[in-house]
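>>> Here is the input, now give the coordinates:
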Amino acid sequence: MSEKNLPPSRFLFCIIMISMFILILSSVFLLGFTNSSLIPKSVFKLILLNNSSVCLNREQIRLPLFSSDISLANAKAPLISGGLNCGNSCSAKYMPSTGQNMNNAYAPLKVFMYDLPPDFHFGLLGWKGKPNQTWPNVNNPDDIPPYPGGLNLQHSMEYWLTMDLLASNISTARPCSIIRVKNSSQANVVFVPFFSSVSYNRHSKLHRDQNISLDSYLQNKLVEFLMSQDEWKRLGGKDHLIVAHHPNSMLQARKKLGSAMFVLADFGRYPTEIANLQKDIIAPYKHIVKTISAGQSAPFHKRPILAYFQGAIYRKDGGIIRQELYYLLKDEKDVHFAFGTVQGKGVSQASRGMGSAKFCLHIAGDTPSSNRLFDAIVSHCVPVIISDDIELPFEDVLDYSEFCIFIRASDAVKNGYILNLLRGISKGQWDQDVEKIDGSFTTL
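Presented below is the predicted three-dimensional model:
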């Protein structure tokens, strides 16, 4: 049988497909056998609430920031600690002792922090230092203004990160895993100390004599300042870290500063070209309710409430599901599903309620996340997450499925689905979930 010649068009198509296959295959091998990725990774892979110390391999965070995924030793170690004492940080475990070569792995992360005027940070809390004084004296607790209470606390990440950097150079018995450097050329990351959440919460509304809110004014001045700095121009801002934990903070500036790394609560109100997991960090909320210690936590049989939710019920966007679940669950005798605020005794009521419940519902609201998850954790109330688009802090090292229950919104609204699922969980299973909460977190 004689062999037929391929038509020219089909022959050309085959050549193109073979060439594309070879190109893709070679790219895969190239990326697989190199220590670098084409996408810059965040250097703050672990931020400890109330203690921002980070354990990273220095060789993997050297500028420019084109490092591969960072492998973390002892990934199950507690992620959240309290206080500003560097001795409580991960550095005590991973840092070399005095006299050893500081070029070893787990050398301190070097952070350069801009000396922005107080108007951008502690001045927003009412602090007034001496003439030409930029920062409060962290050696004197009386000189440090407290962060506003109530719901403001949930977005206080900016405050704690700044405080830790200010305290990082204070002499201590054990070394910090982060240090503040005065020369930006020595830094691994550049920190922008703008209290954007306080600025939004307290200064985003226009007063009668204003054409622009103070919050908008500060954002504009911040953009103007950063764009003029050599540090920003060096890498186009890719090594800068900006905290915008409140979902509505940095509304005017976020697009212009989108090349920087953001510390966020979630991605609910950000387009993917501005914020994404390739460069940004999802950080935990600061809990609002009182922490219950393991010894004081009520056991399974002394928690009469099966499922607990208290908060705003009528929400927009993905939060419409709250209204649906309210009408589905509100009349169940062992379910507490009610409207609530932080006003009056709202926080103390929520503390008692969560401490008396076996399961606490974390339902999507205006945004996918809220501090309610962390309120549940400190109450030893097993979280039930009903939020399809949620991104959780430190998911690369912390398996939330070990102590949380995830329910798809489409399943949650089915009559009887949530109740049948929760009532089917035994005391033994519940005890294991609570133990895993204690194993993953210390005090929030």
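
>>> make it CA atoms for all contacts and neighbour counts henceforth
Noted.

>>> Check which helices and strands the longest helix seen in the chain sits against.
When the chain is parsed with DSSP state H, its longest helix is helix 8-32. Applying 3 or more C-alpha pairs under 8 Å, 6 or more residues apart in numbering; DSSP states H and E, one finds that helix 8-32 contacts no other helix or strand.

>>> In which helix or strand does residue 428 reside?
In this structure, residue 428 is located in helix 427-440 according to DSSP states H and E.

>>> Show me which residues of that helix are buried.
Neighbour-count burial for helix 427-440 flags 430-431, 433-434, 436-438, 440 (criterion: 16 or more other C-alpha atoms under 10 Å).

>>> same thing with stretch 286-306?
Neighbour-count burial for stretch 286-306 [16+ other C-alpha under 10 Å]: 286-292, 297-300, 303, 305-306.

>>> What is the most widely separated pair among those?
The span of the buried residues of stretch 286-306, defined through C-alpha to C-alpha, is set by 286 and 300 at 25.7 Å.

>>> can you map out the helices along the chain?
8-32, 91-94, 157-167, 196-203, 214-227, 230-235, 320-329, 346-355, 372-378, 409-412, 417-423, 427-440.

>>> Out of the ones you listed, indicate the one that is most buried.
Of all the helices of the chain, helix 372-378 carries the top mean neighbour count, a mean of 25, counting by mean count of other C-alpha atoms under 10 Å.

>>> Who are the packing partners of that helix?
By 3+ C-alpha pairs under 8 Å, 6+ apart, helix 372-378 packs against strand 357-363, strand 382-386.

>>> tell me which residues of the longest one are tucked away?
Which is strand 357-363. 357-363.

>>> So what touches it?
300, 303-309, 319, 321-322, 354, 369-370, 372-373, 376, 381-387, 422, 430 (C-alpha atoms under 8 Å, 6 or more residues apart in numbering).

>>> Another sequence for comparison is provided below:
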Amino acid sequence: MEKMGGRDHIIMAHHPNSMLDARSKLWPCMFVLADFGRYAPHVANVEKDVIAPYRHLIKTFVNDSSGFDDRPTLLYFQGAIYRKDGGSIRQELFYLLRDEKDVHFSFGSVVANGINVASRGMHSAKFCLNIAGDTPSSNRLFDAIASHCVPVIISDDIELPYEDVLDYSKFCIFVRTSDAIREGFLIKLIRGVSREDWTRMWQRLKEVESFFEFQYPSKKDDAIQMIWQAVARKVPAIRLKVHRSRRFSQFNTQRYDEKLV
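Take a look at the predicted model:
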């Protein structure tokens, strides 16, 4: 730790509540995180740390040949509706969307048969809502990717895995929170997406889904490989910081001080 002040160490702290007491002391290290929702900006930030995907919970849609007309649900969300902090928008959206035709917006959990129900629902939907919860991100985005259900992301502070090399706008729709809670805005936006645009995003989802799959043993371009590649891309910037910090070395300071004695 001493030689580089901890900057050459990597710490897996993926869950937002990981290492609550230790993180303030280990901040020079590179963290592998789900998001920065419960971290002070000087402790964790996009400059030095790596965002990793959650492991999706629903079943991967294998051999998906479903087209636009084969997914009867326009917009799908199933999960906890009443959340705190930034997730309070879920409740507002529930009241805005609950009576809309071909929209599924309901409470759900992983208990009982919840995962199978969500799998069927997301596999039969064109668009899947990814709304901020207690923190900006959740596994729901990665459930949508595995389902080839075009994610609609409403989370202003979300950080995304590998975004320095992956353009999420090619397969996701981003909506500002302030726009999403305007009456009629979100549903009009989604209904306005053409069959051609949806199909392009659906195809791209199938091309990138392997980047978010955790496999053992790891395979080429799966989540494990993508995370290590993201770590490698951080190394030059870390090396630059370390080298700059050594410009006025202890050796030169000591030699000057000795002359004064």
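
>>> Just give me the closest of the buried residues of stretch 286-306 of the first structure to residue 196 of the first structure.
The nearest one, if we look at these relative to residue 196 of the first structure and count by C-alpha to C-alpha, is residue 286, at 15.6 Å.

>>> What does the closest one correspond to in the second structure?
Using TM-score structural alignment, the partner of residue 286 of the first structure in the second structure is residue 55.

>>> Would you confirm that its match contacts residue 213?
Yes. Using C-alpha atoms under 8 Å, residue 55 of the second structure is in contact with residue 213, at 7.2 Å.

>>> For residue 189 of the first structure, find the nearest of the helices of the first structure.
helix 230-235 (10.0 Å).

>>> Can you add distance to residue 399 of the first structure and give the buried residues of helix 427-440 of the first structure back as a markdown table?
What follows is the buried residues of helix 427-440 of the first structure, written out as a markdown table (distance: C-alpha to C-alpha, whole Å):
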| residue | distance to residue 399 of the first structure |
| --- | --- |
| 430 | 17 |
| 431 | 17 |
| 433 | 12 |
| 434 | 14 |
| 436 | 10 |
| 437 | 10 |
| 438 | 13 |
| 440 | 9 |
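
>>> So which of those residues is the closest to residue 17 of the first structure?
Nearest to residue 17 of the first structure among those, with distances taken as C-alpha to C-alpha, is residue 440, at 49.2 Å.

>>> Quick one: map the closest one onto the second structure.
Here residue 440 of the first structure is matched to residue 208 in the second structure, going by TM-score structural alignment.

>>> Just give me the closest of the buried residues of helix 427-440 of the first structure to residue 31 of the first structure.
Distance to residue 31 of the first structure across the buried residues of helix 427-440 of the first structure (C-alpha to C-alpha) is lowest for residue 440, with 33.2 Å.

>>> which residues touch the residue nearest the centre of the second structure?
With distances taken as C-alpha atoms, centre = their mean, residue 160 lies nearest the centre of the second structure, 3.9 Å away. Contacts here follow C-alpha under 8 Å, 6+ apart; on that basis residue 160 of the second structure touches 35, 51-53.

>>> hang on, the earlier thing: can I get the buried residues of stretch 286-306 of the first structure in a markdown table including distance to residue 161 of the first structure?
Output for those, formatted as a markdown table (distance: C-alpha to C-alpha, whole Å):
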| residue | distance to residue 161 of the first structure |
| --- | --- |
| 286 | 13 |
| 287 | 16 |
| 288 | 18 |
| 289 | 21 |
| 290 | 22 |
| 291 | 21 |
| 292 | 25 |
| 297 | 30 |
| 298 | 33 |
| 299 | 35 |
| 300 | 37 |
| 303 | 36 |
| 305 | 37 |
| 306 | 37 |
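
>>> Please identify the one among those that lies nearest to residue 242 of the first structure.
Looking across these and measuring by C-alpha to C-alpha, the closest to residue 242 of the first structure is residue 286, at 17.7 Å.

>>> is it true that that closest one touches residue 444?
Yes. In this structure residue 286 of the first structure lies within contact range of residue 444 using C-alpha under 8 Å: 7.3 Å.

>>> got JSON lines for the helices of the first structure, with distance to residue 250 of the first structure too?
Shown next, in JSON lines, are the helices of the first structure (distance: least, C-alpha to C-alpha, whole Å):
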{"stretch": "helix 8-32", "distance to residue 250 of the first structure": "35"}
{"stretch": "helix 91-94", "distance to residue 250 of the first structure": "32"}
{"stretch": "helix 157-167", "distance to residue 250 of the first structure": "13"}
{"stretch": "helix 196-203", "distance to residue 250 of the first structure": "6"}
{"stretch": "helix 214-227", "distance to residue 250 of the first structure": "7"}
{"stretch": "helix 230-235", "distance to residue 250 of the first structure": "18"}
{"stretch": "helix 320-329", "distance to residue 250 of the first structure": "25"}
{"stretch": "helix 346-355", "distance to residue 250 of the first structure": "28"}
{"stretch": "helix 372-378", "distance to residue 250 of the first structure": "23"}
{"stretch": "helix 409-412", "distance to residue 250 of the first structure": "30"}
{"stretch": "helix 417-423", "distance to residue 250 of the first structure": "37"}
{"stretch": "helix 427-440", "distance to residue 250 of the first structure": "32"}
